[in-house]
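1. Here's a sequence, model it:
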Amino acid sequence: MTTTTRPTQPIGDLLRQWRKRRLLSQLELAGQAEISPRHLSFIENGRSAPSRDIVLRLAEALGLELRERNPLLLAAGYAPVYHETSLEAPHMGAVRAMLRQVLAAHEPYPAVVLDRYWNRVEANQPAMLFRVGVSEELLREPLNLLRLTLHPEGLAPLITNLGEWRAHLLSRLRQQVIATADPHIIKLHDELVAYPCAQPEPGIELPGPGDIAVPLRMSYGEHTLNFFSTMATFGTPLDITVAELAIESFYPADPATAEVLRTTTW
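-> This next block holds a predicted model:
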């Protein structure tokens, strides 16, 4: 299906808002989009109607995600070009199969597929680790990984470096707020910020001796498990749903963690 949300503002107003959010001058944005500053000024002031090609070039120069490009097209009088297709659609079977193949190949280490709002789409069996000790309320669908991690009835009591990990996650979410201005993401951020945390949260992530990434350290029975994680996305997506999927893969940061994961049956 195609996202057809009607614009509430003229194309010029939307462009100006995104340009200011990106801290770009008209001269800078025009240069990146390869149009004249005069033409951009006329578009923003409603004195000129941009072609569809120029709208897409401006969206690309602004670094807008696919979801944000359709409203620009609609505001300029053009049909949306990017579809948002349910993963349950028959022709998305290849995408689902690829995701499950990647998750299975990562075992015995945890991996999850997330959507734009950090809701779980798929997960492998070792990711059951992240459900241990979590309240049933937080495990209801849609299962939000950030809420599950930072909520006091979620994983938070088990995370031994909660202040550090919380600051890291909230920093990532704030970057997403800046990039998208999505009200749902802003609401999620405000909810998570209000959760209690007894540990100090670093304002700026600085590496300690030997650190190469922010670790996730959590208690599991008599063990303390140490992880680092990576995020992977589709390289050339043309569908909104696919563009917004991310695979977060967790790797053991020490031999003891690897051994626990290899010898645990989920």
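
2. Please make it C-alpha for all contacts and neighbour counts, starting now.
-> Noted.

3. Which parts of the stretch 51-200 of the chain are strands?
-> 111-114, 120-123 (DSSP state E, counting those that start in this stretch).

4. ok, residues contacting the first one?
-> The contact list for strand 111-114, computed with Cα atoms under 8 Å, 6 or more residues apart in numbering, reads 99, 103, 120-124, 126-127, 245-250.

5. what residue lies at the spatial centre of this protein?
-> Relative to the mean C-alpha position of the chain, the nearest C-alpha, by Cα atoms, centre = their mean, is the one of residue 116, at 4.8 Å.

6. Farthest pair within the contacts of strand 111-114?
-> Put simply, by Cα to Cα the two of these set farthest apart are 126 and 245, 19.8 Å from each other.

7. that older thread, if I look at the residue nearest to the centre of the chain, how far off is residue 224?
-> Note on residue 116: its distance to residue 224, by Cα to Cα, to the nearest Å, is 30 Å.

8. again, but for residue 238
-> Residue 238 is 41 Å from residue 224, by Cα to Cα.

9. residues contacting residue 74?
-> 4, 6, 7, 80.

10. contacts for the top helix by length along the chain?
-> Longest helix of the chain, by residue count under DSSP state H: helix 162-180. Contact with helix 162-180 is made by 21, 64-65, 68, 146, 150, 156, 185-186, 189, 192-193, 197-203, 205, 214-216, as judged by Cα under 8 Å, 6+ apart.

11. you'd agree residue 257 is in a helix?
-> Yes. Looking at residue 257 with DSSP: H, G, I helix; E, B strand; the rest coil, it is inside a helix.

12. For residue 132, see how far away the closest residue to it other than its chain neighbours is.
-> Using Cα to Cα, 6 or more residues apart in numbering and skipping the chain neighbours, the partner closest in space to residue 257 is residue 225 (5.1 Å). For residue 225, the distance to residue 132 equals 13 Å [Cα to Cα].

13. Tell me which of these two has more neighbours.
-> residue 225 (23 against 13; other Cα atoms under 10 Å).

14. Could you look up the SS state of that one?
-> Residue 225 ends up strand, using three-state DSSP.

15. just to revisit the earlier point, any idea which of the strands of the stretch 51-200 of the chain is most buried?
-> strand 111-114 (a mean of 24; mean count of other Cα atoms under 10 Å).

16. Tell me which of the strands of the stretch 51-200 of the chain sits nearest to residue 85.
-> When those are compared by Cα to Cα, strand 120-123 sits nearest residue 85, at 14.0 Å.

17. Could you count how many residues lie near the nearest residue to residue 213 once chain neighbours are set aside?
-> Spatial nearest neighbour of residue 213, excluding adjacent residues (Cα to Cα, 6+ apart): residue 228 at 6.8 Å. As a burial measure, residue 228 scores 16 neighbours (other Cα under 10 Å).

18. Contacts only, for the residue lying farthest from the centre of the chain.
-> Distance to the chain centre peaks in the chain at residue 47, reaching 36.3 Å (criterion: Cα atoms, centre = their mean). Under the criterion of Cα under 8 Å, 6+ apart, residue 47 has no neighbours.

19. The structure of the following sequence is requested for comparison with the preceding one:
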Amino acid sequence: MATVVSDTGVGPLLRGWREQRRLSQWELALRADSSARHISFVETGRSRPSEEMVLRLAEHLEVPVRERNALLLAAGYAPRYPESPLDAPRLETLREGIERLLQGYDPYPALVVDGSYTVLAANRGAGLLLAGLPEHLLAPPLNAMRLTLHPEGLAPRIRNLREWRGHLLAQMERQMGLMRSEALRELHAEVAAYPLPPNGEADEPPAEGTDPYIALPLRIEHDGRVLSFVSSISTFNAPMDVTVAELAVEAFLPADPETAAYVRSLG
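-> Next up, the predicted model:
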């Protein structure tokens, strides 16, 4: 996923991020220990911000690491954050930590995805959800959104597909607001256009007497029974590498005692 650099300079880019965050120039200046006048001069191109100021504004605007590099380039500075392949030697400790984390979730499904939802790693428990899918969906590179929403993927098995599909599409839309990624936009357009399978027109209600879920569950059929999972997503704090910044570990934890007991019996 390439960094997108604007040829209009850093000012309009910063203004775009500020407006997206719904901050006034005065509010941003107060947070960044600057002045509204200076922020205005930067945004209009009348003043060239220092490298330190670009990074400070990016931090207070919660700009993703990849886009901070784009701001630096637009301001005439070198990128600050490297983008290392996940198999790079410098990320060996990270890879080992992720592997231990995935193993720790077993037998419950867990996987690691990048900013475009490409599956980079998964544990054995993930095979519970992916078993029986066609080979063309399981061929590398696997994509979590395609696997879930494709009419030949998990979609026909999901009993609350309308709710879960809406949740995933909204998640992608929020991601697109943070990442200027054409690949992500193309993926969103692709999966949003998938036709609903025959059982996807209406969600099947949970069985009577079921306790309310603590979060929206993924209710999915497996071997003649319905399993319920809630999803938890973990990211890394204060990342200093683009690759690390875009990694997310998603775990599917049992939403009810029956699912927990069944998955443990398989494990």
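
20. TM-score for the pair, please.
-> For this chain pair, the superposition-based TM-score is 0.91 by TM-score structural alignment, normalised by the length of structure 1; 257 aligned residues with a Cα RMSD of 1.9 Å.

21. residue in structure 2 matching the residue nearest to residue 257 of structure 1?
-> Under the alignment (TM-score structural alignment), residue 225 of structure 1 maps onto residue 227 of structure 2.

22. what's the spacing between that match and residue 129 of structure 2?
-> Distance from residue 227 of structure 2 to residue 129 of structure 2, by Cα to Cα: 10 Å.

23. anything in contact with each of the two?
-> By Cα under 8 Å, 6+ apart, no residue touches both residue 227 of structure 2 and residue 129.

24. list the buried ones in the longest helix of structure 1?
-> By 16 or more other Cα atoms under 10 Å, the buried positions in helix 162-180 of structure 1 come out as 162-168, 170-171, 173-174, 176-177, 179-180.

25. Also stretch 52-72 of structure 1?
-> Buried residues in stretch 52-72 of structure 1 (16+ other Cα under 10 Å): 52, 54-59, 61-62, 66-72.

26. Narrow the residues you listed to those in helices?
-> Filtering the buried residues of stretch 52-72 of structure 1 for helices - DSSP H - leaves 52, 54-59, 61, 66-72.

27. Can you list the residue ranges for helices in the stretch 151-266 of structure 1?
-> Assigned helices in the stretch 151-266 of structure 1, in chain order: 162-180, 183-193, 240-243, 255-263 (criterion: DSSP state H, counting those that start in this stretch).

28. possible to save those as TSV with distance to residue 14 of structure 1?
-> Putting the helices of the stretch 151-266 of structure 1 into TSV (distance: least, Cα to Cα, whole Å) gives the following:
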stretch	distance to residue 14 of structure 1
helix 162-180	13
helix 183-193	16
helix 240-243	20
helix 255-263	49
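
29. Can you tell me which of the ones you listed is nearest to residue 209 of structure 1?
-> Per Cα to Cα, nearest to residue 209 of structure 1 of these: helix 162-180, 15.1 Å.

30. mean deviation of that closest one from structure 2?
-> By mean Cα distance after the TM-score superposition for structure 1, the fitted helix 162-180 of structure 1 averages 1.1 Å away from its aligned residues in structure 2.

31. From the ones in helices among the buried residues of stretch 52-72 of structure 1, pick the one nearest residue 32 of structure 1.
-> Lowest distance from residue 32 of structure 1 to those (Cα to Cα) belongs to residue 61, with 5.7 Å.

32. from what I can see the closest one touches residue 33, true?
-> Yes. Between residue 61 of structure 1 and residue 33 there is a contact under Cα atoms under 8 Å: 5.5 Å.

33. hmm, back to that, out of the contacts of residue 74 of structure 1, which ones does structure 2 keep as well?
-> Retained in structure 2: 6, 80, out of those (criterion both residues aligned by TM-score structural alignment, their matches' Cα atoms under 8 Å).

34. I'd like the secondary structure assignment at residue 9 of structure 1, please.
-> Taking three-state DSSP, the label given to residue 9 of structure 1 is coil.

35. what number of residues lie near it?
-> Around residue 9 of structure 1 there are 14 residues (other Cα under 10 Å).

36. Spatially nearest residue to it (excluding sequence neighbours)?
-> The spatially closest residue to residue 9 of structure 1, leaving aside those adjacent along the chain, is residue 75, at 6.8 Å (Cα to Cα, 6+ apart).

37. I'd like to know how far the alignment partner in structure 2 of that neighbour sits from residue 51 of structure 2.
-> Aligned counterpart of residue 75 of structure 1 in structure 2: residue 74 (TM-score structural alignment). As defined by Cα to Cα, residue 74 of structure 2 lies at a distance of 11 Å from residue 51 of structure 2.

38. Check residue 235 of structure 2 too.
-> In this view, residue 235 of structure 2 and residue 51 of structure 2 are 27 Å apart by Cα to Cα.

39. for the stretch 1-150 of structure 1, what spans make up the helices?
-> Remark: helices assigned in the stretch 1-150 of structure 1 by DSSP H, counting those that start in this stretch are 11-21, 26-33, 37-44, 52-61, 66-75, 93-106, 145-150.

40. wait, which of those helices is closest to residue 256 of structure 1?
-> Here helix 93-106 is closest among the helices of the stretch 1-150 of structure 1 (Cα to Cα), at 17.8 Å.

41. With structure 2 overlaid, report how far that closest one is off on average.
-> Here the mean offset of helix 93-106 of structure 1 against structure 2 after fitting is 0.7 Å, by mean Cα distance after the TM-score superposition for structure 1.

42. And that helix, how far out from the chain middle?
-> Computed by Cα atoms, centre = their mean, to the nearest Å, the chain-centroid distance of helix 93-106 of structure 1 equals 19 Å.

43. What is the neighbour count of the aligned partner of residue 252 of structure 2 in structure 1?
-> Mapped onto structure 1 by TM-score structural alignment, residue 252 of structure 2 lines up with residue 250. Here the number of neighbours of residue 250 of structure 1 (other Cα under 10 Å) works out to 21.

44. Now residue 250 of structure 1: closest residue in space that isn't a chain neighbour?
-> residue 229 (4.4 Å).

45. OK, contacts around that neighbour?
-> Residues in contact with residue 229 of structure 1, defined by Cα under 8 Å, 6+ apart, are 215, 248, 249, 250, 251.

46. Okay, the aligned partner of the first one in structure 2 and residue 227 of structure 2: tell me how far apart.
-> Residue 215 of structure 1 is assigned residue 217 in structure 2 as its aligned equivalent, the criterion being TM-score structural alignment. In this structure, residue 217 of structure 2 and residue 227 of structure 2 are 9 Å apart, going by Cα to Cα.

47. Now which residue in structure 2 aligns to residue 238 of structure 1?
-> In structure 2, residue 238 of structure 1 lines up with residue 240, judged by TM-score structural alignment.

48. Can you give me every residue that contacts the nearest residue to its match once chain neighbours are set aside?
-> Nearest in space to residue 240 of structure 2, with sequence neighbours left out and distances taken as Cα to Cα, 6+ apart, is residue 81 at 5.9 Å. Residues near residue 81 of structure 2 by Cα under 8 Å, 6+ apart: 65, 66, 69, 240, 241, 242.
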